[in-house]
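Novice: below are the sequence and a predicted model for it; my questions follow.
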Amino acid sequence: MKIIVSAFSSLYTDQRIEKVCETLYKNGYEIVLIGNDWGGAGEMQRPYQFSRIRHSSSSLKSAYPEFNWKLYKELKKNADKNTILLANDLDALLPNVLISKKLNIPLVFDSHEIFTEMPAIQGRFTQKIWRLLEKRLVPNIRYMMTESQSYAEWFSAKYHVNPVVVRNIPRRITEPVEIPNNNPKIILYQGVINQSRGIPQAILATHFLDNVIFKIVGDGPKRIEYEELVRKENLGNKVEFLGKLIPTELRKITKTADVALSLEENGGVSYLYSLPNKVADSVQARVPLVLINFPEMVRVYHQFKVGELIENHDPKNIADKIKVVLEKGRAFYQPELKKAAAALCWEQEESKIISLFKKVIAENF
């Protein structure tokens, strides 16, 4: 059985798509992966077929329709009666719906987030367009996955769909943990450098911390602005931007941290209800966290005391909680991190994916 997986995404760094494809490939499915070259096309090696749509657009406003049109043609060329379509996020859904109807083949929708509620499009005209598309397409989705229980509840309440929750969490790390004796202590943010991630507040928090280096791993539209903030605040000796890293290199950096941050702001329900993959990445690396008190992170915290919670984004408050973690030390949190690592791993999610696709086959072929 062939599965065509498509996404307006950097296949080079998208860990969720890589893990889903690997799980399906290992279970005997033929995988055809289609992404694009927006934001770059790093060299990749995969055991299955993949391709990236080339863009001529210079802005996202025109890149989205260009991608959707070209994706439609690619799906039409590659799909047949023995195909399952797997669309990742709303920005790749329309061509998949059209081809699904045209060929009468099943479609699985994997919503990595609540796309229409992302901070980057809040209050913009494009948000109205995406909401209209969501309203037209999502209620008719028969098979769906999403990344958190809160997301699933939101989609169910709004569109009466029933998503399977497949958390975006890493594979389990089983090798022994080595706790470094860092001097200065390392604070880590990993992920997209964008608004509503709590990054500027964390930068300002370093004013209240001694003998630390705050490493920011990733790239994004707010990087230049935050680099300027570091210069303005004379924090160049405490804050370091490492840029975008491939997953294997990122994991090496994560293991070296003394404390990791997940301080998302309430820029809409997409962030409020998220379980950022950096939380589980840090858990697998046995690195304690400072977490914002959003539903999914509180859910993890109540199960496993993997760090400390904050209630607001005041820089002094953030610094105080970082101090608590640093003073207790990584060794203090290891028993809870070990228990959390056994639960928050991709191996716990794979059976849900396989069960969903077996159901798709049983009901359609």
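Specialist: Received it, and whenever you're ready, just let me know what you need.
Novice: CA only for contacts and neighbour counts going forward, please
Specialist: Noted.
Novice: which stretches in the stretch 151-300 of the chain count as helices?
Specialist: Ranges of helices within the stretch 151-300 of the chain are 199-205, 223-232, 247-255, 269-272, 277-284, 295-303, based on DSSP state H, counting those that start in this stretch.
Novice: also the stretch 1-150 of the chain?
Specialist: In the stretch 1-150 of the chain, the helices defined using DSSP H, counting those that start in this stretch lie at 15-26, 60-78, 93-103, 125-137, 149-159.
Novice: out of those helices, which one sits most buried?
Specialist: Highest mean neighbour count among the helices of the stretch 1-150 of the chain (mean count of other Cα atoms under 10 Å): helix 93-103, with a mean of 19.
Novice: packing partners of it?
Specialist: Helices and strands touching helix 93-103, by 3 or more Cα pairs under 8 Å, 6 or more residues apart in numbering; DSSP states H and E, are helix 60-78, strand 83-88, strand 107-111, helix 125-137.
Novice: and the residue most central in space within the chain, how close does it get to Asp14?
Specialist: Of all residues in the chain, the one closest to the mean position by Cα atoms, centre = their mean is Asn277, 5.3 Å from it. Using Cα to Cα, to the nearest Å, Asn277 is found at 11 Å from Asp14.
Novice: picking up where we left off before, Leu337: which of the helices and strands packed on helix 93-103 is closest?
Specialist: Nearest to Leu337, of all these, is strand 107-111, at 27.8 Å by Cα to Cα.
Novice: next one: that closest one to chain centre, how far?
Specialist: 16 Å (Cα atoms, centre = their mean, to the nearest Å).
Novice: can you check stretch 9-17 too?
Specialist: 9 Å.
Novice: ok, stretch 205-214 next?
Specialist: Using Cα atoms, centre = their mean, the offset of stretch 205-214 from its chain centre is 27 Å.
Novice: same check on stretch 101-118?
Specialist: Here the centre of stretch 101-118 is set off from its chain's centre by 17 Å, with Cα atoms, centre = their mean.
Novice: here comes the other one, which I'd like you to weigh against the first:
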Amino acid sequence: MNKRRKIYCVVTNDLIQDQRMHRICNTLIEIGCDVMLIGRQKPDSIPLGQQKFRQKRLKCFFNKGPFFYMEYNIRVLLYLILNAPYIIYSVDTDTLAACSIAKWIRNRKIIFDSHEYFTEVPELTGRKFVKKIWEALERVFIPHVNCGLTVSESLATILSEKYKVPFHTIYNVPMLNTYDRKPPGENKYLLYQGMLNKGRGLEQLIAAMPMIPSIKLIIAGEGDLSHTLRKMNEDSPAKSRIIFAGWQTPDQLQILAREAWLGVNLLDSKSLNYYYSLANKFFDYMHAGLPSINMDFPEYQRIIGEHNVGYLISDLHPAYIAALINDILKNPEEYYRKKECCAIAAQHYNWQNESLHLQTIFDQL
């Protein structure tokens, strides 16, 4: 690959919180590429921060639903045709149509990066017609991509077999830092960071809190359930110990994680997207030296089985969540062994290692 050629990466978010794409774009800049990250301008978007790569937000009349996806893809298509980058980097199925058509019109190369099992997300449950549309788009376009990337070994296997295109795993991991990992203080707290959306086990976690004495819960993030969860908390006997911290910057999240006692990563097994997922928060907790509770799903089974960095739970019933956390409180020796294992595992799962893998993939295009 001519490393000085333009690479345009396309997402549907507003570029602020997408740490994976920030890392990928910075890596491509470091190997000499001319990189632009393209997203959308939301009504409540905050100003973009300074980055090494260029950033572009497209304004749309529609902000959700089918008309948003149609309008956004049309705007992306026109922008890509006009600027004709050497490589088009499509992130998730909702950017795939515009990026693929631009590839064909301008005779360019395309990379498809599937950050999730898109057609199996909880938001499509019970919406058969909408799901069939997304499945049709994938069947038409994915077999023609030049390279496939995704976030876990399980998804790479599924997508490779389904579309007969090799998918490479690029883990969604942080940079390896040298900051001191603090022992938890006297005021222990659980930490959940991420979207407050359906299927994340947050309702059950809040319901479990009255059964977990003398420990706080900090929920850092916002989402579709923000109002529902806050209203639920108002009626909880543990409401004084549950704190909604809202959106936090990456630096603020690092501080919260380093000072927390236990990370939380709960998911609903009804969603195949969640079942085969490998959340970035799992690695964020690991890098902070923070053991975490995770679902007994394939990717977490494998990594925790190999590296002993956390705990597995198979049932989201509040009583089971509370029982596990109380058991962890009673076994500090095992807990501190897992803290030590987090630091060791971070030496393997870090962006310095993943960036080398990414460079190899791009060099082969």
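Specialist: Here it is on my side, so go on. These numbers were taken from a predicted model, which means no experiment stands behind them.
Novice: separation between the corresponding residue of structure 1 for Glu30 of structure 2 and Pro47 of structure 1?
Specialist: Aligning on TM-score structural alignment places Glu30 of structure 2 opposite Lys26 in structure 1. Remark: distance between Lys26 of structure 1 and Pro47 of structure 1 (Cα to Cα) = 10 Å.
Novice: also Leu75 of structure 1?
Specialist: Applying Cα to Cα to Leu75 of structure 1 and Pro47 of structure 1 gives a distance of 20 Å.
Novice: still on that earlier bit, Val290 of structure 1 is nearest to which of the helices of the stretch 1-150 of structure 1?
Specialist: Closest to Val290 of structure 1 of these, according to Cα to Cα: helix 149-159, at 20.6 Å.
Novice: looking at structure 1, name the residue matched to Glu340 of structure 2.
Specialist: Aligned partner of Glu340 of structure 2 by TM-score structural alignment: Pro335.
Novice: how about that match, secondary structure?
Specialist: With DSSP: H, G, I helix; E, B strand; the rest coil as the basis, the three-state label of Pro335 of structure 1 is helix.
Novice: can you report how many residues lie near it?
Specialist: 13 (other Cα atoms under 10 Å).
Novice: list the contacts for Leu253 of structure 2?
Specialist: The contact partners of Leu253 of structure 2, by Cα atoms under 8 Å, 6 or more residues apart in numbering, come to Gln193, Ala220.
Novice: then Glu311 of structure 1?
Specialist: By Cα under 8 Å, 6+ apart, the contact set of Glu311 of structure 1 is Ile292, Asn293.
Novice: tell me how far the aligned partner of it in structure 2 lies from Asp268 of structure 2.
Specialist: For Glu311 of structure 1, the aligned residue in structure 2 is Ser314 (criterion: TM-score structural alignment). As for Ser314 of structure 2, its distance to Asp268 of structure 2 is 10 Å (criterion: Cα to Cα).
Novice: now swap in Pro210 of structure 2 and tell me
Specialist: 21 Å.
Novice: can you give me the strands for the stretch 251-365 of structure 1?
Specialist: Using DSSP state E, counting those that start in this stretch, the strands found in the stretch 251-365 of structure 1 span residues 259-262, 289-292, 307-310.
Novice: pipe those into a markdown table and attach distance to Ser51 of structure 1 and mean neighbour count per row.
Specialist: Formatted as a markdown table, the strands of the stretch 251-365 of structure 1 follow (distance: least, Cα to Cα, whole Å; neighbours: other Cα atoms under 10 Å):
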| stretch | distance to Ser51 of structure 1 | mean neighbour count |
| --- | --- | --- |
| strand 259-262 | 33 | 26 |
| strand 289-292 | 37 | 26 |
| strand 307-310 | 40 | 20 |
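Novice: okay, these in a markdown table with distance to Asn317 of structure 1 next?
Specialist: Shown next, in a markdown table, are the strands of the stretch 251-365 of structure 1 (distance: least, Cα to Cα, whole Å):
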| stretch | distance to Asn317 of structure 1 |
| --- | --- |
| strand 259-262 | 13 |
| strand 289-292 | 11 |
| strand 307-310 | 7 |
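Novice: out of those, which gets nearest to Asn88 of structure 1?
Specialist: The nearest among the strands of the stretch 251-365 of structure 1, by Cα to Cα, is strand 259-262 at 23.8 Å.
Novice: superposed on structure 2, what's the mean shift for that closest one?
Specialist: Superposing on structure 2 and averaging over aligned pairs (mean Cα distance after the TM-score superposition for structure 1), strand 259-262 of structure 1 comes out at 0.6 Å.
Novice: and that strand, what does it pack onto?
Specialist: Under the contact definition 3+ Cα pairs under 8 Å, 6+ apart, strand 259-262 of structure 1 sits against strand 185-190, helix 277-284, strand 289-292, helix 315-328.
Novice: adding distance to Lys352 of structure 1, write the helices of the stretch 1-150 of structure 1 out as TSV.
Specialist: Below are those laid out as TSV (distance: least, Cα to Cα, whole Å):
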stretch	distance to Lys352 of structure 1
helix 15-26	11
helix 60-78	26
helix 93-103	21
helix 125-137	23
helix 149-159	14
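Novice: which one of those helices lies nearest to Gln190 of structure 1?
Specialist: Ranking the helices of the stretch 1-150 of structure 1 by proximity to Gln190 of structure 1 (Cα to Cα) places helix 15-26 first, at 13.2 Å.
Novice: still on that earlier bit, show me what the residue nearest to the centre of structure 1 lines up with in structure 2.
Specialist: So, by TM-score structural alignment, Asn277 of structure 1 is matched to Asn280.
Novice: any idea how far that match is from Glu222 of structure 2?
Specialist: Asn280 of structure 2 is 16 Å from Glu222 of structure 2, by Cα to Cα.
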